[in-house]
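Enquirer: Show me the folded form of this:
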Amino acid sequence: MSNLATLPKNGSLATKNTVSNFPSLSTWFDDFSFSDFPSLFSSNFNTGISLPKVNIKELADAYVVEMAVPGLKKTDFNINLENTILSISAELKEEHEDNDEGYTRREFGYSSFKRTFTLPESVDDSKINAKYNEGILHVHLPKKEEAKKKPARTINIS
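Expert: Got it, this is the predicted structure:
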């Protein structure tokens, strides 16, 4: 039986060109950084922005949704409630034009996201409120009185 490929001792199939200091094509791709293109490789093509990270906490009297969305203003958000579906979205449009020494440069950008959550029946939807502070959107979802956890108590035996 014959071997179709002879492997070097380092286990790789390719060998470096030791005659010149010119890098091989495979090392160019290894060194190429995709971090220079964050909107192209790390985000959703349809929306132009990656989905923000969310923390959801349950407290004794409420649920709290915290969404990390730095760089926005509170007027950029749309928070809607339809039946038991809470949706949080934002849409940004940017346009910039420079006219300098006969050159015109126009740049524009569009980005958006939408997150939806199904609320439990225990949420009092008439008292939902939200605030935006230091890049974090806080949505407070109070529980109905009957759903709030009652403190532990000792029951006396008669």
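Enquirer: drop to CA atoms for contacts and neighbour counts, all remaining ones
Expert: OK.
Enquirer: And the contacts of stretch 58-70?
Expert: With contacts defined as C-alpha atoms under 8 Å, 6 or more residues apart in numbering, stretch 58-70 is touched by 52-57, 123, 134-143, 147-149.
Enquirer: Counting neighbours, which bits of it end up buried?
Expert: Neighbour-count burial for stretch 58-70 flags 61-69 (criterion: 16 or more other C-alpha atoms under 10 Å).
Enquirer: what's the nearest residue to residue 91 if we skip its chain neighbours?
Expert: Residue nearest to residue 91 in three dimensions, not counting chain neighbours: residue 112, with 4.2 Å by C-alpha to C-alpha, 6 or more residues apart in numbering.
Enquirer: As a check, name the ranges of all helices in the chain.
Expert: Listed in chain order, the helices found in the chain under DSSP state H are 25-31, 38-41.
Enquirer: Could you identify which of these is most buried?
Expert: helix 38-41 (a mean of 12; mean count of other C-alpha atoms under 10 Å).
Enquirer: Alongside the first, I'd like the structure of this one:
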Amino acid sequence: MALIKFPTKAVNTDGVNPFVNSVFDNLFNDSFITDRLVTRVPAVNITETQDAFSIELAAPGLQKSDFKINVDKNIISISVEKKDENEVEDKLYSKKEYSYTSFTRSFTLPDTVNYSSIDASYTDGILHVKIGKKEEAIVAKRLIEVK
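Expert: Modelled structure (predicted):
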């Protein structure tokens, strides 16, 4: 059996074809491509208390007006569509970057939801949606005496 030593990072492999390496480095380090490869669906926490459900959606950098919350039958959808334009002018060229932020998260609501008591607020980069329960769905706590 023969042991073959493979080159490590210490060996200069750019000498083989520096053009190919620089093209791949530029391609994979380009923010335009890497931003689109990363999913942009925000994280969600869903909790349930005795009288309500709570949805917390982490979406920093947005405004209250960017959110659209729709309820259709037993599905609540939270969506955002935002467009940013940045223009940087330097020496002999002009560079223009467009940034689109959009996502939609949908959740199925249970039968115990009171559709008239849904409230939403946006503070510190977190969207809070509180969904109340129907009165008959709220279980009254009481102590049962053993006889």
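Enquirer: Name all residues that make contact with the residue most central in space within the second structure.
Expert: In the second structure, the residue lying closest to the centroid (C-alpha atoms, centre = their mean) is residue 42, at 1.6 Å. Contacts for residue 42 of the second structure (C-alpha under 8 Å, 6+ apart) come out as 57-59.
Enquirer: do the same with residue 101 of the second structure
Expert: Counting by C-alpha under 8 Å, 6+ apart, residue 101 of the second structure touches 40, 80-83.
Enquirer: likewise residue 134 of the second structure?
Expert: 112-114.
Enquirer: hmm, which of these are the buried ones?
Expert: If we count by 16+ other C-alpha under 10 Å, the contacts of residue 134 of the second structure have these buried: 113-114.
Enquirer: Closest one of the contacts of residue 134 of the second structure to residue 18 of the second structure?
Expert: residue 113 (62.3 Å; C-alpha to C-alpha).
Enquirer: Please look at the closest one and residue 130 and confirm they touch.
Expert: No - the pair residue 113 of the second structure / residue 130 is not scored as a contact, 10.6 Å apart, by C-alpha atoms under 8 Å.
Enquirer: quick revisit: export the helices of the first structure to JSON lines and tack on distance to residue 97 of the first structure?
Expert: Shown next, in JSON lines, are those (distance: least, C-alpha to C-alpha, whole Å):
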{"stretch": "helix 25-31", "distance to residue 97 of the first structure": "34"}
{"stretch": "helix 38-41", "distance to residue 97 of the first structure": "21"}
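Enquirer: looking at those helices, which is closest to residue 155 of the first structure?
Expert: Proximity to residue 155 of the first structure (C-alpha to C-alpha) singles out helix 38-41 among the helices of the first structure, at 59.9 Å.
Enquirer: how far is that closest one from where the chain is centred?
Expert: Averaging C-alpha positions (C-alpha atoms, centre = their mean, to the nearest Å) puts helix 38-41 of the first structure 13 Å from its chain's average.
Enquirer: Also stretch 27-34 of the first structure?
Expert: The mean C-alpha position of stretch 27-34 of the first structure is separated from the chain mean by 26 Å, C-alpha atoms, centre = their mean.
Enquirer: Please apply the same query to stretch 110-120 of the second structure.
Expert: 23 Å.
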